[in-house]
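Peer 1: mind folding the following:
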Amino acid sequence: MITTLFAVLLAGLYMCVAWYMIWLRRLSRKKQVDWPLRWYDRCGHGRDHMAQYMPLALLLMFLIERGGASPAVMWLEGLLLTAGFLLHLWGFAQYPGNYTTPAIGTVLITAVYAIACLLGLGQYLGLA
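Peer 2: Model prediction:
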């Protein structure tokens, strides 16, 4: 159930980014200026990153949660994943780009993958 909570929160975050991008696109057409399109491109990178990495991370979290992982580990993974995506989005939302925070976000997301893979392997082998 913890994974479900984080799936809903992250899906909501994804929808907010998508709606913001729609607003930027409409604003650029209405005002006939190009600055919204620069923001649109930057937000698109963060949105694409979420679309690529969020489903598998949530699937891995779901599988280890169903395998009996402790709630503390699940909360840690969910918070790391959320923080990773927020840092990634925040860094690319700045103009000109801040590439330090997206890198930290990517490290946090990768840590979620590593923890989930190790726990899943441990569950499969009967070690965890």
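Peer 1: please make it C-alpha for all contacts and neighbour counts, starting now.
Peer 2: OK.
Peer 1: what's the separation between the residue most central in space within the chain and L59?
Peer 2: The structure's the chain has its C-alpha centroid closest to F85; by CA atoms, centre = their mean the separation is 3.5 Å. Relative to L59, F85 is positioned 16 Å away (criterion: CA to CA, to the nearest Å).
Peer 1: one more, for comparison:
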Amino acid sequence: MLSITPIYAALLAIVYVFLSGWVINTRRTQKISYGDSGDDSMLKSIRTHSNFAEYAPFALLLIAMVELQGAGAVLVNILGLGLLTGRVFHAYGFGKTPQIVILRQMGMILTFAVLLIAAVANLVLAL
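Peer 2: Here you go, the predicted structure:
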């Protein structure tokens, strides 16, 4: 049974809704109903939201499988906290103008680390 991963899924969902709101607000203020219309602020909000949507679900799936295979709470929490921190760092660093490159980089490093550690943990636990 999953008891830890749903907490991180819920927190990540809150971040996702916040990023969705940012896209909606940018569309409203820039009067753009579709695409980015060549507007840099629109493109930035779309890509910040999209990047989150590209990485968070896959990483959560891996974390959930690690938990379902019986990994300890410490590992599951480290993975969940790493993913949450990485995605928030990346979104904040990428979304600012000018970008805060170090936060963007730290966010991707954390996200990739979670993906790799969770993948290896799943392989080890499955064997």
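Peer 1: one step back: what do we get in structure 2 for the residue nearest to the centre of structure 1?
Peer 2: Following TM-score structural alignment, the counterpart assigned to F85 of structure 1 within structure 2 is R87.
Peer 1: any idea which helix or strand carries the residue lying closest to its match once chain neighbours are set aside?
Peer 2: If you skip the residues right next to it in sequence, R87 of structure 2 has G107 as its closest partner in space, 5.8 Å away by CA to CA, 6 or more residues apart in numbering. Assigned by DSSP states H and E, G107 of structure 2 belongs to helix 101-126.
Peer 1: that helix packs against which elements?
Peer 2: Packed against helix 101-126 of structure 2, as judged by 3 or more CA pairs under 8 Å, 6 or more residues apart in numbering; DSSP states H and E, are the following elements: helix 40-68, helix 73-95.
Peer 1: in a markdown table, list the ones you listed along with distance to T111 of structure 2.
Peer 2: Listed next are those as a markdown table, based on distance: least, CA to CA, whole Å:
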| stretch | distance to T111 of structure 2 |
| --- | --- |
| helix 40-68 | 8 |
| helix 73-95 | 5 |
